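[1] Next comes the sequence, and after it the predicted model I'd like to discuss.
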Amino acid sequence: MPELNAQALHFLQTRRSRPAKTLGQPVPDRLALEPLLTAAARTPDHGKLEPWRFIVVEKPAMARLADVAEARGVALGLDAEQIAKGRNQFDTGNLAVVVVEVQKPSAKIPALEQTYSAGAVCLALLNAALAAGWGANWLSGWASHDRGFMEEGLGLAPHECIAGLIHIGTETAAPPERPRPDIQGITTWLSD
């Protein structure tokens, strides 16, 4: 029987993202953020391609990204509510880590597996931040799927895209628990 890490298992079974709008100051400084990024980078990575990288967006850069999101929303012809929503996560954000998916040519590792790895980095970073006592939330939104925002706002290359924006800060309000999946209803056991 393997040795149980009850504390880690309990954390994973009870973890809860914190709404980004409830994350305040202080935020982790560079020294506090490095172990979280290190933990996230230990994610499964078939072929050791490292098909991801990080962009840390600090508070001063948030205002610029809010302006880029608004300008892109106008250029795309989005309605005022969509534009405001795209802008808001940067207007109210204090710190976010953009997990950038970096597709790398490989004869052995399909592009989809690289996407899975980048998504796993997002969850690993989210969990690392929560385990370290910070509040954290994984967001996306229309701006994170807009090529113009990716290039103008973050300088991403054509083979890169945003896997997620992980907002990290101090929790100011605990969210209520929400319904969780019925494990029996979503699990199939194959015995032969």
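    Happy to help now that I have it. Numbering: from 1, shown residues only.
[2] can we go C-alpha only for contacts and neighbour counts from here?
    Fine.
[3] Need the single longest helix in the protein, by residues.
    Scanning the chain for the longest helix, with DSSP state H as the assignment, gives helix 111-131.
[4] chain center to it: distance?
    Averaging C-alpha positions (CA atoms, centre = their mean, to the nearest Å) puts helix 111-131 7 Å from its chain's average.
[5] Then stretch 41-58?
    On CA atoms, centre = their mean, the centre of stretch 41-58 falls 12 Å from that of its chain.
[6] about what we covered before: tell me what whichever helix or strand comes after the longest helix of the chain is packed against?
    Once helix 111-131 ends, the next helix or strand along the chain (criterion: DSSP states H and E) is strand 135-139. Other helices and strands packing on strand 135-139, by 3 or more CA pairs under 8 Å, 6 or more residues apart in numbering; DSSP states H and E, are helix 111-131, strand 160-171.
[7] putting a second one here so we can go through both:
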Amino acid sequence: MDALEALHNRVSVGKLTDPAPSEAQRENIFRAALRTADHGALRPWRFLQVEGEELHKLGQLFLRAAEAENNGPLGDAKRDKTLAMPLRAPLILVAITRLQDHPKVPHIEQHLSTAGAVQAMLTAAFAQGIGAYWRTGPLAYNPVVAEGLGLAENEHIDGFIYLGTPAKSPRQARELATSDFFSHWKAP
């Protein structure tokens, strides 16, 4: 698939199954992340790979975080749902921004650089026929999760990228009119 085709047609794929991307496919995905816009060449992003038995351990970590947030045990249905969250894909990448104090690069730009890396990885996955989607939500910002993943004080989770084989053909990207989003500025 050529680059423009991937950029124009990428969609999130929510139903994923085994196998996870191969090592060669992962290398393509990872290399795409490293080409993102990066003011000051700070390389503020890093990514944790979670797969296999570690997915179950991530579910346990999510449960501890949710119970801490809830100030006690969750009901059975919520507990089971929380434990199963990481099992939605054979591979999860945790997108982390390492914030650095810099006179010309505010923290928000460092988060934006990580977001750009994530988008590049989603597109690289799509171009290879790999299903992918990006999730955030309360657990991404939970201090119990951050501590359990070994994040430093200056590190923040910007999302979880779920990767795997699409369980069914990806939907067609909805056509959007560029004119709905782009216009010429006219100076006053």
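    Here it is on my side, so go on. Treat the numbers as computed from the prediction; the structure is a model and nothing was measured.
[8] Check which residues of the longest helix of structure 1 are buried.
    Using 16 or more other CA atoms under 10 Å as the test for burial, helix 111-131 of structure 1 gives 111, 113-131.
[9] same thing with stretch 63-74 of structure 1?
    Using 16+ other CA under 10 Å as the test for burial, stretch 63-74 of structure 1 gives 63, 65-73.
[10] Stretch 139-146 of structure 1 now?
    Using 16+ other CA under 10 Å as the test for burial, stretch 139-146 of structure 1 gives 139-140, 143-144, 146.
[11] Take those and lay them out in TSV including distance to Phe11 of structure 1.
    Below are those laid out as TSV (distance: CA to CA, whole Å):
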residue	distance to Phe11 of structure 1
Leu139	21
Ser140	24
Ala143	32
Ser144	29
Asp146	34
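[12] In structure 2, which residue is most central in space?
    The centroid of structure 2 falls nearest to Ile161 when counting by CA atoms, centre = their mean (3.1 Å).
[13] so what corresponds to that one in structure 1?
    Residue pairing (TM-score structural alignment): Ile161 of structure 2 is matched to Ile166 of structure 1.
[14] so the aligned partner of Ala61 of structure 1 in structure 2 is in which element?
    Under the alignment (TM-score structural alignment), Ala61 of structure 1 pairs with Glu54 of structure 2. Using DSSP H and E, Glu54 of structure 2 sits within helix 53-70.
[15] Average offset of that helix relative to structure 1?
    After superposition onto structure 1, helix 53-70 of structure 2 sits on average 0.8 Å from its aligned residues (mean CA distance after the TM-score superposition for structure 1).
[16] I'd like to know which elements that helix is packed against.
    helix 76-84, helix 143-148.
[17] Quick check: which of those helices is buried the most?
    Sort the helices and strands packed on helix 53-70 of structure 2 by mean neighbour count, taking mean count of other CA atoms under 10 Å, and helix 143-148 sits at the top with a mean of 17.
[18] Could you give the separation of it from the chain centroid?
    Worked out by CA atoms, centre = their mean, helix 143-148 of structure 2 lies 17 Å from the chain centre.
[19] coming back round to it: any idea which of the helices and strands packed on strand 135-139 of structure 1 gets closest to Ser191 of structure 1?
    helix 111-131 (27.2 Å; CA to CA).
[20] so that closest one matches what in structure 2?
    Taking TM-score structural alignment as the measure, structure 2 aligns residues 107-127 with helix 111-131 of structure 1.
[21] that older thread, pull the residues that contact the longest helix of structure 1.
    The list of residues contacting helix 111-131 of structure 1 from outside it, by CA atoms under 8 Å, 6 or more residues apart in numbering, reads 11, 15, 17, 36-37, 39-46, 51-52, 99-104, 135-138, 163-166, 168.
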